[in-house]
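[1] following is a predicted model, sequence given first.
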Amino acid sequence: MRLRLLAFAAPLVLLGACGSAPKPDLEARAPQAAADTPYGMFLAGSAALNQGRSDEAARFLDMARLGSGDEALVTERAFTAALMAGDVERAAALAPDGPDASEPGKRMGRLVQAVEALADGKGKPAQALLAGDAIGFPHRSAAALLAPWAAAQAGDVEGSLVRPQVRGDTLVDYFGQLNQAYLFERARRFDEAETDFKVVTAGETPTELAVLAYGGFLERRGRRPEAVALYEAGLQRNPSGVALQAARARAAGGKAAPAPPTVKEGAALALLAPAATMIAAKQGQIGLAYLRLALRLDPQRNDAWLMVGDFLQAGGDVEGARAAYARPKPGSPEFPAAQAKLAWSHQLAGDKAKAVELARRAAASGDPDARLTLADLLRANEQYEEAVQILGGLIGESQTPDWRLYFARGSALTQMDRWEDAEPDLLAALKLRPDEPELLNFIGYSWIDRGERLQEAMAMVERAVAANPRSGAMVDSLGWAHYRLGDYKTAIEKLEQAVELDAGDPEINNHLGDAYWMAGRKDEAVFQWRRVLTLDPDAKIRADAEKKLASGLGPEAPKLAEQK
């Protein structure tokens, strides 16, 4: 039975860097024949930069720059490496300039210098660097959003209240107004601040940043009941929002209101939306650069650290990712998510014992999200009994359990061959989330695999496939339904499509072999079952494939259970 783990960790928020990552033995990685030459250092640094090893790249390229007779050759690469590694101060000193520097390098360099000036409290130089059109595409939006904060630091109150404008840029329109609201509050023009806050939180799906911003403003104005209502509305849209949960608890408990952002904190916040936009647009290097700049201004932005970790993890820099995930401190809203990501990084690296150890340590605090992460890791490591106990506790404690809790417990019970207990959980999840593709597929596949309620199951799987036509697992479920119904021709069509979508899945390949066999295509079936054994199948699938190969009899013909 194919079981999919749910992603229970808190959503990513933004990224930043980890200069604290352990330093590798750089010289050992350099091309041996040329490691002691400037050109060799340049090649090694360029390779490290291309592979996402920013700290290493910065070291090599700085050595190349110092030893090269043509300093301009490597200065721009060294600037980029320093920025990617999070050494913004160094990057500002290396900012490309002069006739030999590229125009994109100059634009980014000017933005970096402006942020470094803000970080040093030098508002007037920052304001000058951000003025005019010197920082053009693709950094115009980031510069426009930073400019009011630079004006505020320079003491130019009226300049700080000018809402930034970039023609056709809805991101600047929205987040420029959010920043303007903060700056109106800073200028003690509270009515105008509230007008802006109301605009950015209007509509059906305001951003969480805007809701938290307006809620904080209401708390500071002594209007806690309104703040609580605003946070609760946000939690109805996103029940798992940890920052919203913390804000609601604070406001409802009468605790001190959050302080408005300082100039540096506001400037860091202004960079988050452009960073997220660049990452979403597959401009990851620029997105990471913006996050590094945001963290130079506000090193305590845990959401940015989580995004940095995600970015580095995806790029293969596991140690750097772990260093980023380690930044949020216990007690912060982001700590459970950070610990979850840290534990999963060890799980993905094959260190399952360390992953569970970290998850247990976080879960000992009693935090529901941390306990959920532990349950998810236990399921991943086939420790279903304990996972079921944890999930049962979480369900029992919640007045309105999340559908995913029922789904997770139901999937664990299914794996324990306790279908009579699993089915009610899965149907409870379906009642709460009737259109969820993963859930529709899981229940449909479970019925199909058991030979039960096949017409209903097929309809569910068809809905799942319609929602996710590129999912090999879901297309496989549909093919397996046709197989169970004895329609081997259609089953083969669907299962071949599923293999194309997910060629390395041993269960899909095993299903295709069975369909080939039942259609009389026995040589192709044997090929598929042999392929299954090369794809690291679990014990059950391996045993099934080996049995069919050894006996030469193929699979048993499908037997349909009585329809319920």
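    Okay, I see it. Numbers count the residues shown, from 1 in each chain.

[2] rest of the way, CA atoms for contacts and neighbours
    Noted.

[3] elements contacting the strand or helix carrying K106?
    K106 is located in helix 103-119, with elements delineated by DSSP states H and E. Where contact means 3 or more CA pairs under 8 Å, 6 or more residues apart in numbering; DSSP states H and E, helix 103-119 is packed against helix 88-93, helix 123-130, helix 140-153, helix 284-297.

[4] take this one as well and set it beside the first:
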Amino acid sequence: MKERDRNEETEKQYKLALEADPNDIDSHFNYGVFLYEMGRMKEAEVQYKLGLKIDPKDVSVHSNYGLLLYEMSRMEEAEKHYKLVLKIDPKNVSIHINYGLLLESLGRMGDAEKHYKLALKIDPKDVATHANYGLLLSKLGRVKEAEIQYKLGLEIDKDEPLIHYNYGRLLSKMNRMEEAEVQYKLALKTDIKIATIYCDYGNFLQRMGREKEAEKQYKLALKIDPNFAAAHNNYGVLLEMMGNQAKAEKQYKLAVEANPNYAAAYYNYGNILNEMGRFDEAEKQYQLSLEKDPNSADAHYNYGLLLHNMNRMEEAEVQYKLSLENDPKSTEAHCNYGLLLHDMNRMEEAEVQYKLALEADPEDTDTHWNYGVLLEELGRKEEAAMQYLLALEASYDDV
């Protein structure tokens, strides 16, 4: 029997059970879980609500309804159900974990930590709690404490792939690369094949300059999940670095097809089209990227560069300003905004931007050089000569 036929038969049985006994809470609950797993969230919600009408204190229904609401980004409603469960069953480890994850997503890190600690007090050997608490500590920059949690989790289950994976990511951030790679390999050694781990190991290898090995990992990730948008995007970045623009473009296209809301993929696609001289197409991709993420300093900056090169000065200025609103210390944005103002003959304003660029990075070669050109045009020869000299010194340091 095909999976589709099996699912249809399963649903038919749930419906028959509920026709026979509309007050069977287990049937409502199990049918809700089935619908949730099928991605039919609204229908699953109906079943959970019907279950709670029958028994307003059913822990399993509240737990799963809370998880459903969390997945639907209805955080306040999800929190209400988690609180109800903990009122009935204060030692429910799974709910402490799920509630912790919800609180993290709301930015309430201290409250999230409290629930992870409570979960570990109830069950010090719960691997999932150690894993999630480690992730939280890593986000908070408490890397030594995070490492302790990962080690404790692996003492309990030495083969848990997600702990090896997240421990590897942590070690990579700590610049302990050899140890990080060991953890990535251990994560991939298990029978469970997780596309995210292959993709992130590819990212790690790419940072290490091991391009062919990185490519292999991206391909393995996409073999497991052909619609994995991040793997397509990151593989595109790698191919671009390797000089294969045509293949990179294909990966960016696949990334945005898999996830039409993926701002970074539109941005990267725009960059490669810009490099290929397909400016109108590049502009469209930058616009799509900014539609999805209006606060991306990089996307505003590169769109500004494109408009500047297309001689659309006023529009370019708007993009540079937006970029600097989101990243006020960007040397490149200040420098190129200065260059734009120079081209528009707004010399005093250009000088302000060059000075701001040099505040952010006193050794930026391009800024010193462009500032020198500006000063020379203003007749300030000695100051110009000093900027040229500083540009040359900075360029020697870069060699």
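    Received, thanks. Remember, predicted model here, so these are calculated numbers, not experimental data.

[5] TM-score for the pair, please.
    TM-score for the superposed chains, counting by TM-score structural alignment, normalised by the length of structure 2: 0.64, backed by 308 aligned residues with a CA RMSD of 4.0 Å.

[6] still on that earlier bit, to G316 of structure 1, which of the helices and strands packed on helix 103-119 of structure 1 lies closest?
    helix 284-297 (13.8 Å; CA to CA).

[7] neighbours of K223 of structure 2, how many?
    12 (other CA atoms under 10 Å).

[8] secondary structure element for it?
    Going by DSSP H and E, K223 of structure 2 is part of helix 211-224.

[9] in structure 2, what residues pair with the helix holding K106 of structure 1?
    When structure 2 is aligned by TM-score structural alignment, helix 103-119 of structure 1 has no counterpart there.

[10] repeat that for stretch 153-172 of structure 1.
    The aligned range for stretch 153-172 of structure 1 in structure 2 is empty, by TM-score structural alignment.

[11] on that earlier part again, export the helices and strands packed on helix 103-119 of structure 1 as TSV, with columns for mean neighbour count and distance to D55 of structure 1.
    Below are those laid out as TSV (neighbours: other CA atoms under 10 Å; distance: least, CA to CA, whole Å):
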stretch	mean neighbour count	distance to D55 of structure 1
helix 88-93	20	12
helix 123-130	22	27
helix 140-153	26	25
helix 284-297	26	13
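
[12] between these, which one is closest to P274 of structure 1.
    helix 140-153 (6.0 Å).

[13] name the helices or strands packed onto that closest one?
    helix 103-119, helix 123-130, helix 157-160, helix 170-186, helix 263-280.

[14] output the contacting helices and strands for the fourth one.
    Yep, that's helix 170-186 of structure 1 we're talking about. Using 3+ CA pairs under 8 Å, 6+ apart, helix 170-186 of structure 1 is in contact with helix 140-153, helix 190-200, helix 263-280.

[15] can those helices go into a markdown table with extra columns for distance to S54 of structure 1?
    Output for those, formatted as a markdown table (distance: least, CA to CA, whole Å):
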| stretch | distance to S54 of structure 1 |
| --- | --- |
| helix 140-153 | 23 |
| helix 190-200 | 37 |
| helix 263-280 | 17 |
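
[16] so which elements touch the helix holding K223 of structure 2?
    helix 195-207, helix 229-241.

[17] follow-up on the earlier one: of all the helices and strands packed on helix 170-186 of structure 1, which one is nearest A114 of structure 1?
    helix 140-153 (8.5 Å).

[18] returning to that earlier point: tell me the most buried of the helices and strands packed on helix 211-224 of structure 2?
    helix 229-241 (a mean of 24; mean count of other CA atoms under 10 Å).

[19] so where is that helix in structure 1?
    Aligned using TM-score structural alignment, helix 229-241 of structure 2 spans residues 403-415 in structure 1.

[20] average gap between that stretch and structure 2?
    Stretch 403-415 of structure 1 differs from its equivalent in structure 2 by a mean of 1.5 Å after superposition (mean CA distance after the TM-score superposition for structure 1).

[21] residues in contact with that stretch?
    For stretch 403-415 of structure 1, contacts defined as CA atoms under 8 Å, 6 or more residues apart in numbering pick out 1, 3, 5-6, 376, 379, 384-385, 387-388, 391-392, 394-395, 419, 421-426, 428-430, 432-433, 439.

[22] for PyMOL, what selects the buried ones among the residues you listed?
    Applying 16 or more other CA atoms under 10 Å to the contacts of stretch 403-415 of structure 1, the buried members can be selected in PyMOL as follows:
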select buried, resi 376+379+384+387+388+391+394+395+419+422+423+425+426+428+429+430+432+439
